[in-house]
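J.: Predicted coordinates and the sequence they were generated for:
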Amino acid sequence: MSARQAESRITVAHPRETSTLSGHREAEAALLNAYRSERFPHAWLIGGARGIGKATLAYRMARFVLTHRNPLAARVQGASTLWVEPSDAVARQVAAGSHGSLLTLERSLNDRGVLRTVITVDETRETISFFGSTAAVDGWRVCIVDTVEELNSNAANALLKVLEEPPRQSLFLLISNAPARVLPTILSRCRKLMLRPLAIPDVIAAAATSAGISTEDPALGEAAEASEGSVSRALTLLGGDAIKLHQQTAALLSTLPRVDPRELHALGDAISGSDRVALTAFIDSIDRWISQRLRADGANANANLPRLARLAEVWEKITSAARDTESYNLERKPLVFSVFGLLAEAMQ
């Protein structure tokens, strides 16, 4: 199957179902070494760009801890990776989302069947009963938050209360695409594990596995080159149309704070319709541009700090608007005009 043929047929496994890890060997070793030491942090913040394998690593760690509950056991002390055989009973339960000692906090569907834009406080309070009750199996209990910046303010405070007084043999794995947006009080209670973008060969290998295509496919190589180390971005860009849309968006971003209304109309037409790939490629391009701008300007001693603050605030608004557009299937052209209007104003 070619990449172009696979584009509309890609089915990506959930990280809890993914047994392989591409790259991040140093981060995996850090988790393993900490687990078998006498000072294992109860909370970790696994941060980095979207789609580089943070959740995959978190579930890999959860499987290992729930399979090998004694960190001093010979098998743990002699392990070189966090690998657990997919056929293992714990691995099957984690993949099915049915393990009694693993709780995952992530955005869920509301009563109307629409994906919520945040993780709610009621869902987060499940951690209290989860850690306060008798586990299905004695030993470790693991909570994965995917992602921590999607907690609303009340939910973040509820999680903080549990982090402040962690139960015995509890492990929190907090995933973050934007650690700078996480509450400082939560950050201070976590050991930070920052993941770097993947090398292009790792992106190609992981994306080929997810898409069921050959690693030699030219379109896959092109998508991996443009992915900046993100497997999910490579999968989004897989196929010529998505890459062209990414290039079209990047060209408009390069003209800010000036924008050509005709080009905005053309971009709005390009992402209109029911194709989620087009909307995802557009939002991903915007997200990447803002992130790069904040990092570059933030490292500059002569940076325009008020403009940086405006851009960070606009990022929040754009993220919320994009979620609403996707969740409620809203018209997309108004989103394009709104996004570029906000960015143009912030860049003045």
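T.: Here it is on my side, so go on.

J.: going forward, measure contacts between C-alpha atoms and count neighbours the same way
T.: Fine.

J.: what's the spacing between the nearest residue to residue 170 once chain neighbours are set aside and residue 78?
T.: Among residues not flanking residue 170 along the chain, residue 141 sits closest, at 5.1 Å (Cα to Cα, 6 or more residues apart in numbering). For residue 141, the distance to residue 78 equals 23 Å [Cα to Cα, to the nearest Å].

J.: between the two, who's got more neighbours?
T.: The neighbour comparison of residue 141 against residue 78 (other Cα atoms under 10 Å) goes to residue 141, with 25 against 10.

J.: Just give the number of residues close to the nearest residue to residue 250 once chain neighbours are set aside.
T.: Leaving aside its sequence neighbours, residue 250 sits nearest to residue 285 (Cα to Cα, 6+ apart; 6.9 Å). Using other Cα under 10 Å, residue 285 has 20 other residues around it.

J.: can you check the one 3 residues further on too?
T.: Here the number of neighbours of residue 288 (other Cα under 10 Å) works out to 15.

J.: ok, and what's touching the stretch of helix or strand it belongs to?
T.: In the assignment (DSSP states H and E), residue 288 maps to helix 276-298. With Cα atoms under 8 Å, 6 or more residues apart in numbering as the test, helix 276-298 has contacts from 233, 236-237, 242, 245-246, 249-250, 253, 270-272, 303-304, 308, 311-312, 315, 322, 326, 332.

J.: quick one: the helices in the stretch 1-150 of the chain?
T.: For the stretch 1-150 of the chain, the helices defined by DSSP state H, counting those that start in this stretch occupy 3-6, 25-35, 54-67, 74-77, 89-96, 121-124, 126-132.

J.: Correct me if wrong: the residue nearest to residue 170 contacts residue 101.
T.: Yes. Contact criterion Cα atoms under 8 Å: residue 141 and residue 101 qualify, at 4.7 Å.

J.: Could you find the closest non-adjacent residue to residue 123?
T.: residue 105 (7.0 Å).

J.: quick one: contacts for residue 230?
T.: 49, 50, 51, 52, 197, 198, 203, 224.

J.: For residue 249, give its distance to residue 280.
T.: 12 Å.

J.: ok, now residue 242?
T.: Remark: distance between residue 242 and residue 280 (Cα to Cα) = 9 Å.

J.: dropping in the other structure now:
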Amino acid sequence: MSETRAPRQTVVLFGHDEAETALLAAYRSGRIPHAWLIGGPKGIGKATLAYRMARFVLAHPDPATPAVQGAASLAVDESDAAARRIATGSHGGLLVLERSANDKGVLRTVITVDETRETIAFFGSTAGTEGWRVCIVDTVDELNANAANALLKILEEPPERSLFLLVSHSPARVLPTIQSRCRRLPLRPLSVADVRRAVAASAGLDLDDPELAAAAEVAEGSAGRALMLIGGEALGLTQRTRAALEVLPRLDYRALHVLGDALGGTDRAALAAFMDAIERWVSERLQVSDPNEQLPRLARLSEVWEKISRAARDAESYNLERKPLVFSAFSMLSEAMR
């Protein structure tokens, strides 16, 4: 498998024609809302759509031109000057807020207020030859409280020719004050066929690759999840985690030992697959038909998930052994399900 393309480098998009049409129509009208909240599950193409929109606006700064009025999509050729500069992260008209590494080289768990304040200087400067300033927040879910408030201040008084594209895995949890200043653009999970097409395009795989087909079938509409499952032991690890979860509240200690060994010492892809399987399982339990009948259990399960998430972040940040995490996570989940 060749190196996977990042969203800033990806010029194709699958399965979101309706959302793309909405963005294009708004821009073509000359009265585009200054902020969009692009929401949906992880790995379905939200950031790819955000970069696709940024690329189109910065390549075509005048919405009245024939190139925009006659466009059938937001496609911009990757040889275009704006597309090349966005792909390399060097476009002066685009600011991206995302988690960065600390002074030890470890990826932070949140987007900090200092990083968010960069938007003030960015939007306060005179627009360059492109005429637009575009800010992508990937993701708004990772803003800490102070950072969210700093962003809100700019959204409340947006500069002329500014465009904010906020990516969110959980848009309902975004601050209501931020939501109220955005046009919401929900994206749905991809079809299995679109997952296969997206992964094949991103990773340079053949559409008929059997491993790709297997990953797409269990990815639940997420190209990102399918990519994670391809190669190595991620697919098998996901299946083992799911099997151990299905017997809860009973604990299969032999299976947990095998799972802990498979998770390895510091493999980030393995940890991501393990956590992804638990997150999906917890989400399924929280989406019950009559939550009033199980509120205490649901509350415990939600609290346990937060504890497991923190423990996993610590394990990744400090390169801790993963086997204790497996036993701790399943012990807490077992207790919550009783």
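T.: Sure thing, it's come through. Predicted, not measured: the structure shown is a model, and the values here were computed from it.

J.: Map the residue nearest to residue 170 of structure 1 across to structure 2 for me.
T.: Using TM-score structural alignment, the equivalent of residue 141 of structure 1 in structure 2 is residue 133.

J.: Would you agree its match is in contact with residue 121?
T.: No. Between residue 133 of structure 2 and residue 121 no contact is recorded; they are 11.4 Å apart, counting by Cα under 8 Å.

J.: I'd like to know how far the spatially most central residue of structure 1 sits from residue 148 of structure 1.
T.: When Cα atoms, centre = their mean is applied to structure 1, the residue found nearest the centroid is residue 50 (4.4 Å). Distance, residue 50 of structure 1 to residue 148 of structure 1, by Cα to Cα: 13 Å.

J.: any idea whether residue 259 of structure 1 is helix, strand or coil?
T.: When classified by DSSP: H, G, I helix; E, B strand; the rest coil, residue 259 of structure 1 comes out as coil.

J.: didn't it look like it was pressed against residue 249?
T.: No. Applying Cα under 8 Å, one finds residue 259 of structure 1 not in contact with residue 249, separated by 11.3 Å.

J.: More neighbours: those two, which one.
T.: For residue 259 of structure 1 and residue 249, the more surrounded residue by other Cα under 10 Å is residue 249, and the numbers stand at 22 against 16.

J.: I figured the more buried one was touching residue 267, is that so?
T.: Yes. Here residue 249 of structure 1 reaches residue 267: they are 7.2 Å apart, a contact under Cα under 8 Å.

J.: tell me the contacts of residue 49 of structure 1?
T.: By Cα under 8 Å, 6+ apart, the residues touching residue 49 of structure 1 are 177, 178, 195, 196, 197, 230.

J.: more neighbours, residue 242 and residue 280 of structure 1?
T.: Using other Cα under 10 Å as the criterion, residue 242 of structure 1 and residue 280 rank with residue 242 on top: 24 against 19.

J.: Next one: the residue lying farthest from the centre of structure 2 from residue 240 of structure 2, what distance?
T.: Distance from the C-alpha centroid of structure 2 peaks at residue 254, with 34.0 Å (Cα atoms, centre = their mean). Going from residue 254 of structure 2 to residue 240 of structure 2 by Cα to Cα gives 12 Å.

J.: try residue 30 of structure 2
T.: According to Cα to Cα, residue 30 of structure 2 stands 52 Å off from residue 240 of structure 2.

J.: those strands in structure 1, which residues are they?
T.: Ranges of strands in structure 1, per DSSP state E, are 43-47, 102-106, 141-146, 170-176, 191-194.

J.: For my notes, please list those strands in a markdown table and give distance to residue 59 of structure 1 for each entry.
T.: Shown next, in a markdown table, are these (distance: least, Cα to Cα, whole Å):
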| stretch | distance to residue 59 of structure 1 |
| --- | --- |
| strand 43-47 | 11 |
| strand 102-106 | 10 |
| strand 141-146 | 8 |
| strand 170-176 | 9 |
| strand 191-194 | 15 |
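
J.: before we move on, back to that, which of the contacts of residue 49 of structure 1 tops the neighbour count?
T.: For the contacts of residue 49 of structure 1, the largest number of neighbours (other Cα under 10 Å) sits with residue 230, at 28 neighbours.

J.: aligned partner of residue 188 of structure 1 in structure 2?
T.: Residue 188 of structure 1 maps onto residue 180 in structure 2, by TM-score structural alignment.

J.: Distance of the equivalent of residue 214 of structure 2 over in structure 1 relative to residue 53 of structure 1?
T.: Counting by TM-score structural alignment, residue 214 of structure 2 lines up with residue 222 in structure 1. Residue 222 of structure 1 sits 20 Å away from residue 53 of structure 1 when distances are taken as Cα to Cα.

J.: now do residue 308 of structure 1
T.: Between residue 308 of structure 1 and residue 53 of structure 1 the distance is 28 Å, computed by Cα to Cα.

J.: neighbour-wise, which of these two wins?
T.: Ranked by neighbour count (other Cα under 10 Å), residue 308 of structure 1 and residue 53 place residue 53 first, with 26 against 19.

J.: My guess is the more buried one contacts residue 20. True?
T.: No. Counting by Cα under 8 Å, residue 53 of structure 1 sits too far from residue 20 to count as a contact (10.1 Å).

J.: Of all the residues in the helix ranked longest in structure 2, which ones are buried?
T.: Counting by DSSP state H, the longest helix found in structure 2 is helix 295-317. Neighbour-count burial for helix 295-317 of structure 2 flags 297, 298, 301, 302, 304, 305, 308, 311, 312, 313, 315, 316 (criterion: 16 or more other Cα atoms under 10 Å).
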